[in-house]
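Student: No sequence on hand, only this structure:
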């Protein structure tokens, strides 16, 4: 396959890491803004995997391919991957191989003038390293439902993930009340409790468990008893997937290929609550439901603003930077700072104070 030719800049765009809602809105915004500059956009398929293939796997993106319907779609039209570090790529024989030169070669083969990578901290670390080694310009757009990237108040996908979790609590509440149950909802978030905290407040939870705050079953049981004392016959508990057991270990499941991922702390907490309180307890694990939804209006807005600004950075010759959201506007920061500054829940932050003011228990 021969890369198409056209006057003006040619920029590539790829999505990397786990999927989330709002990715297509970023792609759409990039195409619109780049077209306004008279540039061509090539969408690289399956993240960096597309650059490893020969011929390179890509598609030309123009205004005809990024209509309003696309902005409403979850996931990514380009595909993505969160496996296969190109600097230590797993081969069929079990060995690891440095295939970074192949990816750089794929970039060169497309004749790109710059690359826009939509990803999280892991993806950015790899893309930045590739850009430095290959000497090509790169701009990053932050996306992660975990909202744990540094130097930005919000990342694409987070708002939708919270909305899905809140909707789950809205649906669990009436069935909890009907059966006098304690409902435990396990949500994603990797090592940060942002989703659990925001959803718990907005969804009227009684207990929010996040990895940043140690808990005890006695404190949780006391809170549930306080709820009973008010005359209410049910309780809602939200737990982030990275919360540890009382012994201090994370609960993980082994996936195909031996990969370990968080999952199962909800069942652990549910059993502990049932034993301590005698309450009939049910557990719901949202899992990837939080990733696949139609993006919320805020995610579409953030994604669109990020996409436009990313293209403007290329026009200004400002590279190795990540677009970010701060003080109700779009800024850009060095991508290395975004990678280095992990954003966990601030214990003295506004949302923790709000939750405590609403008499929500953190189990501490």
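Tutor: Received it, and whenever you're ready, just let me know what you need. Predicted, not measured: the structure shown is a model, and the values here were computed from it.

Student: From now on I want contacts and neighbour counts done on CA atoms only, so please keep to that.
Tutor: Will do.

Student: Where do the helices of the stretch 101-250 of the chain begin and end?
Tutor: Applying DSSP state H, counting those that start in this stretch to the stretch 101-250 of the chain gives helices spanning 121-134, 158-179, 194-202, 217-229.

Student: what residues are up against the most centrally placed residue in the chain?
Tutor: The centroid of the chain falls nearest to residue 144 when counting by C-alpha atoms, centre = their mean (1.9 Å). Applying C-alpha atoms under 8 Å, 6 or more residues apart in numbering, one finds that residue 144 lies in contact with 18-20, 119-120, 155-158.

Student: Can you give me the end-to-end span of stretch 112-130?
Tutor: 14 Å (C-alpha to C-alpha, to the nearest Å).

Student: For it, list every residue counted as buried.
Tutor: 112-121, 123-128, 130 (16 or more other C-alpha atoms under 10 Å).

Student: Please enumerate the strands of the stretch 151-300 of the chain.
Tutor: Counting by DSSP state E, counting those that start in this stretch, the stretch 151-300 of the chain has strands at residues 181-187, 207-209, 235-240, 252-254, 260-262, 280-285.

Student: Run the angle between the last one and strand 181-187 for me.
Tutor: I take that to be strand 280-285. For strand 280-285 against strand 181-187, the angle by axes from the mean of the first three to the mean of the last three C-alpha atoms, to 10 degrees is 20 degrees.

Student: roughly how far is strand 280-285 from the heart of the chain?
Tutor: How far strand 280-285 lies from its chain's middle: 25 Å, per C-alpha atoms, centre = their mean, to the nearest Å.

Student: Second structure for comparison follows:
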């Protein structure tokens, strides 16, 4: 099939490094193959709109400023599953046919979809139902997509969390406090684990390892016995209470309300203060981890992923996701990448490293 016109969209939560992908896709598709590249706005929501919300990309996206720009110039959405689209009255309807029609109205020969497990699952189902060609690129700060060692956005999120620990340590020491830092991690504790090691945390709490306050208190007591007057605790948002309950909060209202993780940091801080008598302070990074200037690794990875995705289209290889493995870009079936979350291995290298450094996981 002769390729002349391809589309690209970003879906799910935003992160640093997305614009480097868009830049690479345009530069390679236009410069090497002469294809037209259509940027679809706001993920599948852009394909639902009439007229379809999309723009033909031009040389403005090929500039180096795109590498430095956070977020996504195309916009994105993590709401509105087209197979079960939420209505104002709380009911759900199937609008997948409208999305597929939107794809056809654009006259696209193939689509590059950038997203996490949920977004890529939806896009794949749409591609199968609509009979259009799809290539996927992994994007999630949680780094929990299977079949790839790294996803776009993870390195910048880890740097942000590490920087937060760097800033919290001096004030913790100055005031003899226990500083609790809550970071993102919906299904996995990769951000907390990597940042905890890099930022010198004393306690790392992740959803993959069950903790007890008794064990955390013992770690704090050991630090005091060793002459330390402060401690740093980093906790992933998906960590549960000691008795196994999840802590969530609701954002927005009405049909657009969303329930997300959040609040475990304050729970840990409050309980530690009550149980140990320590003076605690809690910092919740939240969406700070998604924004900001992309780290070099996310820029390089995004560029490599974008070029490889275009090559897959040129080679007629579809229903595949680009991935990073052993210092090179590979591609794998999308279904293999989204079939299960890649959580932290409690017996893996980084957990062993942390334990070897004397970091406690509260177990």
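Tutor: Received it, and whenever you're ready, just let me know what you need. Only a predicted model underlies this, so the values are computations on that prediction, with no experimental measurement involved.

Student: quick revisit: map the residue nearest to the centre of the first structure across to the second structure for me.
Tutor: Correspondence of residue 144 of the first structure to the second structure, assessed by TM-score structural alignment: residue 140.

Student: Roughly how far does that match sit from residue 116 of the second structure?
Tutor: Separation of residue 140 of the second structure from residue 116 of the second structure (C-alpha to C-alpha) stands at 5 Å.

Student: Also residue 61 of the second structure?
Tutor: With C-alpha to C-alpha as the criterion, residue 61 of the second structure and residue 116 of the second structure are 23 Å apart.

Student: Which position in the first structure pairs with residue 29 of the second structure?
Tutor: Residue mapping for residue 29 of the second structure onto the first structure gives residue 34, with TM-score structural alignment as the criterion.

Student: no wait, residue 183 of the second structure
Tutor: In the first structure, residue 183 of the second structure lands on residue 187 (TM-score structural alignment).

Student: List the residues that contact the closest residue to that match other than its chain neighbours.
Tutor: Computed as C-alpha to C-alpha, 6 or more residues apart in numbering, the closest residue to residue 187 of the first structure that is not its neighbour in sequence is residue 240, at 5.1 Å. Taking C-alpha under 8 Å, 6+ apart, we find residue 240 of the first structure in contact with 186-190, 192-193, 195-196, 209-211.

Student: got JSON lines for the strands of the stretch 151-300 of the first structure, with distance to residue 341 of the first structure too?
Tutor: As requested, the strands of the stretch 151-300 of the first structure are arranged in JSON lines below (distance: least, C-alpha to C-alpha, whole Å):
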{"stretch": "strand 181-187", "distance to residue 341 of the first structure": "23"}
{"stretch": "strand 207-209", "distance to residue 341 of the first structure": "23"}
{"stretch": "strand 235-240", "distance to residue 341 of the first structure": "21"}
{"stretch": "strand 252-254", "distance to residue 341 of the first structure": "25"}
{"stretch": "strand 260-262", "distance to residue 341 of the first structure": "22"}
{"stretch": "strand 280-285", "distance to residue 341 of the first structure": "29"}
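
Student: and of those strands, who's closest to residue 102 of the first structure?
Tutor: strand 260-262 (28.2 Å; C-alpha to C-alpha).

Student: how much space between the counterpart of residue 248 of the first structure in the second structure and residue 210 of the second structure?
Tutor: Using TM-score structural alignment, the equivalent of residue 248 of the first structure in the second structure is residue 244. Separation of residue 244 of the second structure from residue 210 of the second structure (C-alpha to C-alpha): 9 Å.

Student: out of the two, which sits in the busier spot?
Tutor: Neighbour count, other C-alpha atoms under 10 Å: between residue 244 of the second structure and residue 210, residue 210 has more, with 16 against 10.

Student: Need the counterpart of that one in the first structure.
Tutor: Looks like residue 210 of the second structure aligns to residue 214 there (TM-score structural alignment).

Student: That match against residue 364, yeah?
Tutor: Yes - here residue 214 of the first structure reaches residue 364: they are 6.1 Å apart, a contact under C-alpha atoms under 8 Å.

Student: quick one, what contacts residue 156 of the second structure?
Tutor: 16, 141, 289-290, 293-295, 298.

Student: Ok, residue 18 of the second structure next?
Tutor: Neighbours of residue 18 of the second structure in contact, by C-alpha under 8 Å, 6+ apart: 10, 70-72, 139, 152-153, 302.

Student: Also residue 9 of the second structure?
Tutor: Applying C-alpha under 8 Å, 6+ apart, the residues near residue 9 of the second structure are 39-44, 74, 76, 111-114.

Student: The aligned partner of residue 233 of the first structure in the second structure and residue 174 of the second structure: what is the separation?
Tutor: Superposed on the second structure with TM-score structural alignment, residue 233 of the first structure falls opposite residue 229. Residue 229 of the second structure sits 9 Å away from residue 174 of the second structure, going by C-alpha to C-alpha.

Student: Who has more neighbours out of the two?
Tutor: A count of neighbours by other C-alpha under 10 Å puts residue 229 above the other of residue 229 of the second structure and residue 174, at 16 against 10.

Student: right, and the more buried one touches residue 171 too?
Tutor: No - taking contacts as C-alpha under 8 Å, residue 229 of the second structure lies outside contact range of residue 171: 11.3 Å.

Student: sorry, back to before: so which of the contacts of residue 156 of the second structure sit within helices?
Tutor: Among these, the members falling in helices (DSSP state H) are residue 298.

Student: Only the buried subset of the contacts of residue 156 of the second structure, as a PyMOL command please.
Tutor: Selecting the buried subset of those in PyMOL, with 16+ other C-alpha under 10 Å as the burial test, is done by:
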select buried, resi 16+141+289+290+293+294+295+298
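
Student: Residue 173 of the first structure corresponds to which position in the second structure?
Tutor: Using TM-score structural alignment, the partner of residue 173 of the first structure in the second structure is residue 169.

Student: For residue 135 of the second structure, give me its contacts.
Tutor: Counting by C-alpha under 8 Å, 6+ apart, residue 135 of the second structure touches 110-113, 309, 312-313, 317-322.

Student: Check those and tell me the two furthest apart.
Tutor: Checking the contacts of residue 135 of the second structure with C-alpha to C-alpha, the most distant pair is 110 and 322, at 15.2 Å.

Student: Between the strands of the stretch 151-300 of the first structure, which one is closest to residue 352 of the first structure.
Tutor: strand 207-209 (10.1 Å).

Student: average distance between that closest one and the second structure?
Tutor: Its matched residues in the second structure lie on average 0.2 Å from strand 207-209 of the first structure after superposition (mean C-alpha distance after the TM-score superposition for the first structure).

Student: starting at the chain centroid, how far to that strand?
Tutor: Distance, centroid of strand 207-209 of the first structure to centroid of chain: 21 Å (C-alpha atoms, centre = their mean).
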